[in-house]
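Asks: Quick one: sequence plus predicted model below, questions after.
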Amino acid sequence: MKRTTLSLLATAAALAAVTGVAVVAGPSQDGTAAPRTGTARMPVQHTSALCPAPTSSEVGETTYTAYAPGGGRGETKPADLLPAADAKKGDKGAKPVLSLKAPGKPVTATTDRSDAPALIGSADGALAPGWTVQQTTTIAAGSGRGLQGLTCTAPDTSFWFPGVATAKGRQDYVHLTNPDATTAAVVDLELYGKDGRVAAPTGEGVTVPPRSTVPVLLTTLPESSDGTEGDLTLHVAARSGRVGAAVQSNDDKQGGDWLSASDAGAGAVLPGIPADATSVRLVAFAPGSDDADLSLKLAGPSGSIRPAGHEALHVKSGMTASAELGAVTKGEPGSLLLTSEDGVPFTAGLRVTRGKGDKQETAFIPAVRPITTRGTVADAREKGTTLSLTAPEKDAQVKVVSSAGSEGGAPASRTYTVKGGTTLTVEPPKPEGGKGVWAVGVEKVSGGPVHASRMLTLPKDGVPAFTVQPLPDDRSTVEVPTVRQDLSAVTR
């Protein structure tokens, strides 16, 4: 697969939750400062997203969808996604691929270019809280054919990708994007297999120039054929700077999809295993100095069960462990719940296959953090969109909100109760009179933790093409400590 290094244009990006404004207490009646303790939650003021180059296929088409729920403060400036090809023109000369000018209604753009560049974008002020961008690509034939979807990421310094591979027939690329305008990022790419870290000296000290993206084929990293494995964990660690990272996995026979980074902790919820999954493969990694003994449960529509023969998984420290769970859902949708018995942190992901023979298609489900306030996905369609809502502990109530359509209509909402230990699978309400695509938000109302994902299916020519995107909390607000006036500081 041909990949080129692309320059990237945009303003310097920041993490998804960035800034707030501190509240200052005025003086009391006796002239002393009125102390105010605690913190206040305020909307973020800046959000950024990095979208990797979608495909090099000559028979691929990509749809970008951007959306902001609103609720922020400040001036409403357009949230632009700028193409890498315009990097040398400077900000004023760049023409956005996509420009969102108001909250509440998504905007879309499509391209069938095989050399479509990586994109970088940012949202400020009223558009910043919850701003999200989705890229969805259909590939008609060849390696990776099917449906590939990704929620564009914010820059960070560390990413875990359990489930990558360097096996024959797989082409896994990690796309590294540096949004900084002046400083290069330096990144280490670490691979871990069943026997520990794989010797991969070419993955050390990878330089990502300013405003650029670098795709790295994982099969080029191991220094010997011993590093050719079907179940690996990739750690992207930035020595300097911050990058966006995502892995595109293309299989010669089983389609492909994007891998989003997986959360790490002493527990994990992997939501959204489809009812008709023919194969579910679990890949887990323990990054610390202790082994992790994982307890497995499957949360289905009516409760949680321990899958027969796969009740537990032992993960050695610094090593990748895997388990083929087969058709674990047995005709019902579900989510996998993992718990480390001794509280040892781990990271995990699922490779899910639908279909049989030469009509197979693959998607990946990462461990996803719970929704504390709201999670949003930008691309929902009239057919083939389902939400998986999992309450791993106690009952929870959520409100599912569908935005207006990109071509009109009015928002719609519905409230659901998710029983503890179950997965509720629903079709989000359609916008009233809505046309085009729309966004779906899941808002926490009450009860225990809720984890969510969205599955989009676009079957074609007998291939059950699908993609699954997690809905983590959008972190649209940030805690800001309250402060008080202390004029004595000027006399010290």
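Replies: Looks like it came in fine.

Asks: CA atoms for contacts and neighbours, from now on please.
Replies: Noted.

Asks: mind listing the strands in the stretch 1-150 of the chain by residue range?
Replies: For the stretch 1-150 of the chain, the strands identified by DSSP state E, counting those that start in this stretch occupy 6-7, 24-25, 39-43, 46-51, 60-67, 79-83, 98-100, 107-111, 119-124, 132-139, 146-151, in order along the chain.

Asks: Check what contacts the second one and list those residues.
Replies: The list of residues contacting strand 24-25 from outside it, by CA atoms under 8 Å, 6 or more residues apart in numbering, reads 33-36, 482-485.

Asks: And it, how far out from the chain middle?
Replies: Averaging C-alpha coordinates over strand 24-25 and over its chain gives two centres that are 37 Å apart (CA atoms, centre = their mean, to the nearest Å).

Asks: check contacts around the closest residue to Asp112 other than its chain neighbours.
Replies: Setting aside the residues directly before and after it, Asp112 is nearest to Glu61 in space (CA to CA, 6 or more residues apart in numbering), at 4.3 Å. Applying CA under 8 Å, 6+ apart, one finds that Glu61 lies in contact with 110-113, 137-139.

Asks: Make a PyMOL selection of the buried ones in the residues you listed.
Replies: Buried members of the contacts of Glu61, defined by 16 or more other CA atoms under 10 Å, are picked up in PyMOL with:
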select buried, resi 112+113+137+138+139
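
Asks: Out of the contacts of Glu61, flag the one nearest to Ala348.
Replies: Proximity of the contacts of Glu61 to Ala348 (CA to CA) peaks at Thr137, which lies at 25.0 Å.

Asks: And for the residue lying closest to the closest one once chain neighbours are set aside, the neighbour number?
Replies: In this structure, Thr137 finds its nearest non-sequential neighbour in Thr62, 4.2 Å apart by CA to CA, 6+ apart. In terms of burial, Thr62 registers 22 neighbours under the definition other CA atoms under 10 Å.

Asks: What distance do you get for Thr62 to Ala87?
Replies: According to CA to CA, to the nearest Å, Thr62 stands 21 Å off from Ala87.

Asks: residue ranges for the strands of the stretch 151-300 of the chain, please.
Replies: With DSSP E, counting those that start in this stretch as the definition, the stretch 151-300 of the chain shows strands at residue ranges 158-164, 170-178, 185-193, 196-197, 206-208, 212-217, 232-240, 244-251, 255-259, 264-265, 267-273, 277-285, 292-299.

Asks: for comparison:
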Amino acid sequence: MIAGTAALAAVTGFASLHTPEAADAGTAKAAAQLPVERTSLLCPAPSASDLAETTYTSFTPVTKGTGSDGRAELAAATAKSAAGAKGNGKGKKAAKPVLTPKEPGKPVDGDTSGADAPALVGTAEGKFAPGWTVQETTEVAAGIGRGLLGVNCAVPDTDFWFPGASTAAGRTDYVHLTNPDDSAAVVDIELYGKDGSLKSEVGEGIAVPPHGSEPILLSTLTGGPQADLTVHVNVRSGRVGAAVQALDAKSGGDWLTASTEPAGSLVLPGIPKDATAVRLIAFTPSDSDADLKVRLASPTGLITPAGNETLHIKAGMTAAVDLGDLTRGEAGSLVLTPTDTAVPFVAALEVVRGKGAKQETAFIPATAPVTARATVAGNTARGTILSLTAPDGAAQVKVTASAGSEGGTAATKTYTIKSGTTQDVELPVPAGLKGTYALTVERVSGGAVYASRTLLAPADGIPAFTVQTLPDDRGTVAVPDAEQDLSVLQK
């Protein structure tokens, strides 16, 4: 009995619940913000092209309070765990890590090529966990989806919305599902077109094996071509990383990452100033229609695009509208707000640069704001654009350019973003930069800040580019003040 009580105390004796009457209001403490201790990231298989050249860049910003211990690595998502392996019960030998970061504050690069590069599963612990980010960037010289494809490796989750997918002629879109865990995940894929839900039993109950990845061709889930689709990935059991690889036979392609969760107002930051075509795709999962104001946050303030002042989204149906060359040579971000009653929706932009046979496509999903800090890796000395927007109120933002992966010294710069504007800021340059570097964005004060990073890699007259949004890295977690109270064991 005594031993059992001692064991129970080891599990339950670290904190106890006090009623408001018993608590001393004068000594109540706010929850402490402490660094997270473990982070998982999942990178989709980069390309099915033999011409693909892929670079992975890992980076963890330096975070106070992390201690000196920790590790991080990225490994192929093809290894079976000991628990899930068949045969002698010992499982396969663990895959050799693709990347093993050495220290926070300095990026690490790794390369692969060809069509056989697998999806990757990454884990960071201790000092490497808070704010850990991995960028996957692929260059494809020719063929379907040629150009530059980029994606931030994602945290596993159970629910994803992808407005902007397509099964139209010339498009080849795959949903990539990656499972980081020791048991199979079960996933449903739902598709919504301009007339509503597209019924398909093929998308139900898709099994993603432990530590494995499944690319699902969207055209196999529909009865015919659909120009504008919203894809809903719902995980019944387990958790996965999900991303849509959208490839076009004529205008390149890119990764379409998930829109932030449905909300009544959304921001889509960082439309390239030289965009030749911008298409907005939106969807509401609500039972009510959504009516939205459409505004562009320009360098001088909020502008309403002529002829596209509002957007009506019917309940359960995908809406799309062409906005043309919306930015007209200036930095811009799209701000969508309700005309009256707020109805939750999701949204993304399909953006084209170039003309004729020299076009290239990328996507900008609606994103969450940078509430504290966000980081993006894989930046280069030339061809990196950071867009910051403050739609509701002026904000002060600090941007740090890290040391380079092969050398250099970090540099920091602070900016003031005026209310309702977007700025493509002049980036701080790491002294003696060699290799790639990371950008860390921190909101210092003021209103909400939204950010995205554009990489440019023109080749053979094609303005290849990719855009990644920067939601908050959630590198800290609120931990309530607690004290040991063994009296609960005596009741």
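Replies: Okay, I see it. Since we're looking at a predicted model, the values are computed, not measured.

Asks: one step back: return the residue of the second structure aligned against the residue nearest to Thr137 of the first structure.
Replies: Taking TM-score structural alignment for the superposition, Thr62 of the first structure sits opposite Thr54 in the second structure.

Asks: and if you look at Glu332 of the first structure?
Replies: Taking TM-score structural alignment, Glu332 of the first structure has Glu330 as its aligned residue in the second structure.

Asks: How about the secondary structure of that match?
Replies: The three-state assignment at Glu330 of the second structure reads coil, by DSSP: H, G, I helix; E, B strand; the rest coil.

Asks: what's the neighbour count on it?
Replies: The criterion is other CA under 10 Å. On that basis, Glu330 of the second structure has 17 neighbouring residues.

Asks: Same check on Arg382 of the second structure?
Replies: Neighbours of Arg382 of the second structure using other CA under 10 Å come to 9.

Asks: where's it relative to Ile206 of the second structure, distance?
Replies: Noted for Arg382 of the second structure: a distance of 42 Å to Ile206 of the second structure, by CA to CA.

Asks: repeat for Ala357 of the second structure
Replies: Using CA to CA, which is the criterion applied here, Ala357 of the second structure is 37 Å from Ile206 of the second structure.

Asks: Those two: who's more crowded?
Replies: Neighbours around Ala357 of the second structure and Ile206, counted as other CA under 10 Å, are more numerous at Ile206. The numbers are 18 against 11.

Asks: What residues does the more buried one make contact with?
Replies: Taking CA under 8 Å, 6+ apart as the definition of contact, the neighbours of Ile206 of the second structure are 186-188.

Asks: Was I right to think Thr466 of the second structure contacts Leu456?
Replies: Yes - using CA atoms under 8 Å, Thr466 of the second structure makes contact with Leu456 at a distance of 7.0 Å.

Asks: of those two, who's got more company?
Replies: More neighbours sit around Thr466 than around the other of Thr466 of the second structure and Leu456, counting by other CA under 10 Å; the figures are 25 against 18.

Asks: Please identify which helix or strand holds the more buried one.
Replies: With the criterion set as DSSP states H and E, the secondary-structure element containing Thr466 of the second structure is strand 465-469.

Asks: That strand: which residues count as buried?
Replies: Of the residues in strand 465-469 of the second structure, those buried (16+ other CA under 10 Å) are 465-469.

Asks: what do you get for stretch 400-418 of the second structure?
Replies: Of the residues in stretch 400-418 of the second structure, those buried (16+ other CA under 10 Å) are 400-405, 407-408, 410-412, 414-418.

Asks: okay, how far is it across stretch 67-82 of the second structure, tip to tip?
Replies: 31 Å.

Asks: Mind listing residues that contact that stretch?
Replies: With CA under 8 Å, 6+ apart, stretch 67-82 of the second structure has contacts from 89-101, 118-129, 178-180, 182, 210-213.

Asks: roughly how far is that stretch from the heart of the chain?
Replies: Here the centre of stretch 67-82 of the second structure is set off from its chain's centre by 20 Å, with CA atoms, centre = their mean.

Asks: re the thing from before, reformat the buried residues of strand 465-469 of the second structure as TSV; add distance to Ala3 of the second structure.
Replies: As requested, these are arranged in TSV below (distance: CA to CA, whole Å):
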residue	distance to Ala3 of the second structure
Phe465	64
Thr466	60
Val467	58
Gln468	54
Thr469	53
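
Asks: what's the closest of those to Thr337 of the second structure?
Replies: Closest approach between those and Thr337 of the second structure, by CA to CA: Thr469, at 19.2 Å.

Asks: I'd say that closest one and Phe363 touch.
Replies: No - using CA under 8 Å, Thr469 of the second structure is not in contact with Phe363; the gap is 9.8 Å.

Asks: my read: Ala377 of the second structure touches Thr60, true?
Replies: No - under the criterion of CA under 8 Å, Ala377 of the second structure lies out of contact with Thr60, with a separation of 9.2 Å.

Asks: Mutual contacts of those two, please.
Replies: Contact with both Ala377 of the second structure and Thr60 is made by residues 107, 133, according to CA under 8 Å, 6+ apart.

Asks: Against Ala312 of the first structure, how distant is Ala53 of the first structure?
Replies: Following CA to CA, the distance that separates Ala53 of the first structure from Ala312 of the first structure is 38 Å.

Asks: Kindly report the same for Arg145 of the first structure.
Replies: Using CA to CA, one gets 34 Å for the distance from Arg145 of the first structure to Ala312 of the first structure.

Asks: which one of the two has more residues nearby?
Replies: Each of Arg145 of the first structure and Ala312 has its neighbours counted (other CA under 10 Å); Arg145 has more, 27 against 19.

Asks: Just put the strands of the stretch 1-150 of the first structure in CSV and tack on distance to Ala308 of the first structure.
Replies: Conversion of the strands of the stretch 1-150 of the first structure to CSV gives the following (distance: least, CA to CA, whole Å):
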stretch, distance to Ala308 of the first structure
strand 6-7, 48
strand 24-25, 58
strand 39-43, 45
strand 46-51, 40
strand 60-67, 40
strand 79-83, 47
strand 98-100, 48
strand 107-111, 45
strand 119-124, 45
strand 132-139, 36
strand 146-151, 31
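
Asks: Of all those strands, which one is nearest Ala199 of the first structure?
Replies: Of those, nearest to Ala199 of the first structure by CA to CA is strand 6-7, at 27.7 Å.

Asks: list the contacts for Tyr416 of the first structure?
Replies: By CA under 8 Å, 6+ apart, the neighbours of Tyr416 of the first structure are 397-400.

Asks: Looking at the second structure, name the residue matched to it.
Replies: Pairing criterion TM-score structural alignment: the partner of Tyr416 of the first structure within the second structure is identified as Tyr415.
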